[in-house]
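> Quick one, fold the following:
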Amino acid sequence: MALLIDTLLASLWIGGSSILVLAVHAAGRRWMAPPPAPEGTPPAADGHDHPPVVRDAAQVIGLRTAALFGVILAMVYAQELGQYQQVREGLSREAVAIADVFHDAGRYGGDLAEPVQSAMRDYVRFVVDREWRLLGTERRLSRRAWEARERAYAAVLDALPATPREVALREVALRERMLARLGVIAEHRHLREEWAAQGFSMVFWLPALAGLVLVTLPLCVFPPTRQTRLLLASLGAYAGLVLFFVQAFSSPFTYPLHDPPGAFERLLENDFDARAP
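Down below sits the predicted model:
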């Protein structure tokens, strides 16, 4: 289902950009109509109906505009791809921290193990079942997931050693390690909310679409032949594909290119069993 949705959205971006380029070319041909040829002058052999000076100006302006447009798209694409990868890497590091807290609580034993392990299970379940959707739709974190994390933190904070084994484990800073890991979880949650809150507004989309229009305008000096239209459509298709990925990378919590919390799902599938050798 996700693949079908992504394919449809990509097709809309590609088709829409191609139509935009062809429409701009057709409108530009009307706005910048070539001067009428003197009576009896045969048509140019290469099909051009604009004078050479206009074609030269269009070439210079078109190349410079295309270069600026390409640089802007490349910078934004690289930025959003980097953020998309950071979300995935952060989720993996958070899953490792959760697993460490879960297993360290079991090693600590006593009255600490059950409440902390239960809170970690609830936390992961709330993130997978509810929070990921909230990040994509409402751009906020789940209150229940926060409460589960706070339960684990409070339990570890209030833990007191009761047996000689617990005293020994505390001496090697097991409790402090769990508190540090719970702090890592909170840090990644705040970062995830910030990434979800970020998004592209007209500050990006207006220059991006305007750039595509301005790149196409100098090409209006070329006659509207079948070959020209095919080349223009290919330009629009590629620009639409890049814009599709920019939009997709800007929010990994929703479509397109919805990135599920796979690291958390694997924790649930394994039911927090002991780590495999």
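
> switch to C-alpha atoms for all contacts and neighbour counts from now on
Noted.

> Show the contacting residues for L73.
Under the criterion of CA atoms under 8 Å, 6 or more residues apart in numbering, the contact partners of L73 comprise 208, 242-243.

> Show me just the buried residues among the residues you listed.
Members of the contacts of L73 that pass the buried threshold by neighbour count (16 or more other CA atoms under 10 Å) are listed as 208, 242-243.

> For T254, what is the enclosing helix or strand?
With the criterion set as DSSP states H and E, no secondary-structure element contains T254; it sits in neither a helix nor a strand.

> please give me the structure for this one as well, since I'd like to look at both together:
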Amino acid sequence: MNTYLVGTLWLVGVSAAALAVVALLRRWRRDSKPLVDINVLSAVFSLAGMLFAIVAAFVFIDVWSGADEARDATYAEAEAAQLVAWSVNGMPEPDRAEMTRLTRDYLREVVDREWPRLAEASAEEHPRGWQLVQDMHDLASRNGEEAEDAPAAVESLLQARQERLALAESRIGDATWFALLAGAVLAGLPMFFFPFDRALPQLALTATVASMITLLLFTIQQIERPFAQGRVPSTAYEETLTRITPP
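All right, here's what the predicted structure looks like:
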């Protein structure tokens, strides 16, 4: 489903639920006095909101910076693939042409098949990519005497691939999500008990606060995985592919 549509549904749904709670509470205490002193309530509201904002800001910065780390990992992997292709000097034919072909096939596999899965946060293990790396390793080991740099280059590619896939599966963790969700509830709870004389200002305040909290949590959830939502393009692999001469 479209991200904008999902986000809009969450905003509307949470805001509607919050407004319904406000309406019920106003009917329940229509003729009663405020449950809490306004000064105490304002202090609690400010403190809870500030603490939640601090926690959410740290989490947001962490998940946002994850994209930079993932982007660096793609360039490291693409550079390692290029080194594999350049390490064929000294290899006899047809192994030399085969290593170059495997490198190009690997880059195409990453761009054409693995990248869409990463963007969709797929749990597939990308078997063909691993098989291509294994084939490179076997070929480099067989020609280690003629092309001394080949085994080390394939090993670098393997490590870079592992790092990229590990980053693709990175998440902020259940404990962090519990802190965010519990903090959101505690930060928004005081606004239901403000003793507004008129309903409209309280409804507007409640809808605004609920929408902002929902928007922040939804954004964190959407960018939690660095490769999701197309945040990191496959540019590094595409550029490297154009530099490798086909056999």
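
> now, which of the contacts of L73 of the first structure lie within helices?
In helices, defined here by DSSP state H, the members of the contacts of L73 of the first structure are 208, 242-243.

> re the thing from before, dump the buried ones among the contacts of L73 of the first structure to TSV, plus distance to E80 of the first structure.
Rendered in TSV, the data for those read as follows (distance: CA to CA, whole Å):
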residue	distance to E80 of the first structure
A208	15
V242	12
L243	11
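
> okay, and the longest helix seen in the second structure goes to which residues in the first structure?
If you go by DSSP H, the second structure has its longest helix at helix 38-86. The alignment of helix 38-86 of the second structure onto the first structure (TM-score structural alignment) spans residues 55-103.

> Determine which residue lies closest to the centroid of the first structure.
Nearest to the centroid of the C-alpha atoms of the first structure, with distances taken as CA atoms, centre = their mean, sits F249, at 1.9 Å.

> What's the match for that residue in the second structure?
For F249 of the first structure, the aligned position in the second structure is I223, judged by TM-score structural alignment.

> Please apply the same query to W132 of the first structure.
W132 of the first structure maps onto W115 of the second structure when the alignment is built from TM-score structural alignment.

> Where does that match sit, in terms of helix or strand?
Secondary structure (DSSP H and E) places W115 of the second structure in helix 115-119.

> picking up where we left off before, what's the closest of the contacts of L73 of the first structure to P35 of the first structure?
Lowest distance from P35 of the first structure to the contacts of L73 of the first structure (CA to CA) belongs to A208, with 31.8 Å.

> what sits against the residue of the second structure positioned farthest from its centre?
Relative to the centre of the second structure, and counting by CA atoms, centre = their mean, the farthest-placed residue is D31 at 49.1 Å. Listed by CA under 8 Å, 6+ apart, D31 of the second structure has no contact partners.

> Same question for T74 of the second structure.
The neighbourhood of T74 of the second structure, defined by CA under 8 Å, 6+ apart, consists of 160, 164, 234, 236-237.

> same thing but at 7 Å, please
If you count contacts by CA atoms under 7 Å, 6 or more residues apart in numbering, T74 of the second structure has them with 164, 236.

> Also E94 of the first structure?
Going by CA under 7 Å, 6+ apart, E94 of the first structure touches 184-185, 188.

> Can you tell me which of these carry over to the second structure?
Comparing the contacts of E94 of the first structure with the second structure on both residues aligned by TM-score structural alignment, their matches' CA atoms under 7 Å, the contacts found in both are 185, 188.

> which one among the contacts of E94 of the first structure gets closest to E147 of the first structure?
Checking the contacts of E94 of the first structure against E147 of the first structure by CA to CA gives I185 as the nearest, at 12.7 Å.

> What's that closest one aligned with over in the second structure?
Using TM-score structural alignment to pair residues, one finds that I185 of the first structure aligns to L157 in the second structure.

> where's the closest residue to A97 of the first structure other than its chain neighbours, which helix or strand?
By the measure of CA to CA, 6 or more residues apart in numbering, the closest residue to A97 of the first structure outside its immediate chain neighbours is R181, 5.3 Å from it. Per DSSP H and E: R181 of the first structure is located in helix 174-197.
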